[in-house]
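S.K.: any chance you could fold what I've pasted below:
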Amino acid sequence: MDRNTVVSALEQALTEVLERPVTGLDGHVRLFDDLHLDSTTMLEMLMALEDSLGLVVDPEDLDADDFVSVDTFTTFVLSSLSTARAAS
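M.R.: Okay, the predicted model is just below:
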């Protein structure tokens, strides 16, 4: 899986969770500051990504630094998916 696939899935998840179109995300978009996410919408977004990407996230493993921007979140998702595939 590549970064573009993750960003596309993120746009879809955010569109669903925020109930408004979210497109054209670039890596510098800040999830909380620019998109106005909060902890509830972040969890809803993670659940949507679990469905679309097969992402499995243990809430205990979440780090606020992973959710700063589209870039940091995409890196987190790719790392999580890579770790999950290596474990199976």
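S.K.: can we go C-alpha only for contacts and neighbour counts from here?
M.R.: Will do.
S.K.: what helix or strand is Ser8 on?
M.R.: Element membership of Ser8 [criterion: DSSP states H and E] is helix 3-18.
S.K.: I'd like the next helix or strand past that helix.
M.R.: helix 39-53.
S.K.: now that following helix and helix 3-18, what's the angle there?
M.R.: Angle, helix 39-53 to helix 3-18, by axes from the mean of the first three to the mean of the last three CA atoms, to 10 degrees: 130 degrees.
S.K.: quick one more, to check against the first:
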Amino acid sequence: MTHSISTSYVEPGEELLDLVRRAIAQVLDRDPAEIGPDSRLFDDLGLDSTSALELLMEIEADSGVEFDMDTLEQHHFTSVRALAGYVRCQLDG
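M.R.: Predicted structure coming up:
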């Protein structure tokens, strides 16, 4: 069986953007107001591989989503909006 992985962008909505912002703020000990939807996770916010794993666990706990690591790709971590879009896709299943 072949699986097709969509790389198209999905608009996450304000609620998911806020959830991801709060999770990032928690993991990186930052003020959520400083984290914009287009903030780059690694370049602007200082996320690293360890904090990325913590972030995924925090989002899973906050949203109830269980990430499929086979579909998670580097481009999902380019920005807050990109990660929130990935969360939306996972929630929509």
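S.K.: give me the mean distance between the helix holding Ser8 of the first structure and the second structure.
M.R.: Superposed on the second structure, helix 3-18 of the first structure shows a mean distance to its aligned partners of 1.2 Å (mean CA distance after the TM-score superposition for the first structure).
S.K.: give the aligned equivalent of Leu47 of the second structure in the first structure.
M.R.: Using TM-score structural alignment, the partner of Leu47 of the second structure in the first structure is Leu37.
S.K.: its match is in contact with Leu31, isn't it?
M.R.: Yes: the pair Leu37 of the first structure and Leu31 passes the contact test of CA atoms under 8 Å, sitting 6.0 Å apart.
S.K.: taking the centroid of the second structure, which residue is nearest it?
M.R.: Leu83 (2.9 Å; CA atoms, centre = their mean).
S.K.: quick one: that residue from Leu41 of the second structure, how far?
M.R.: Here Leu83 of the second structure is placed at a distance of 9 Å from Leu41 of the second structure (CA to CA, to the nearest Å).
S.K.: that concludes my questions; thank you for your assistance.
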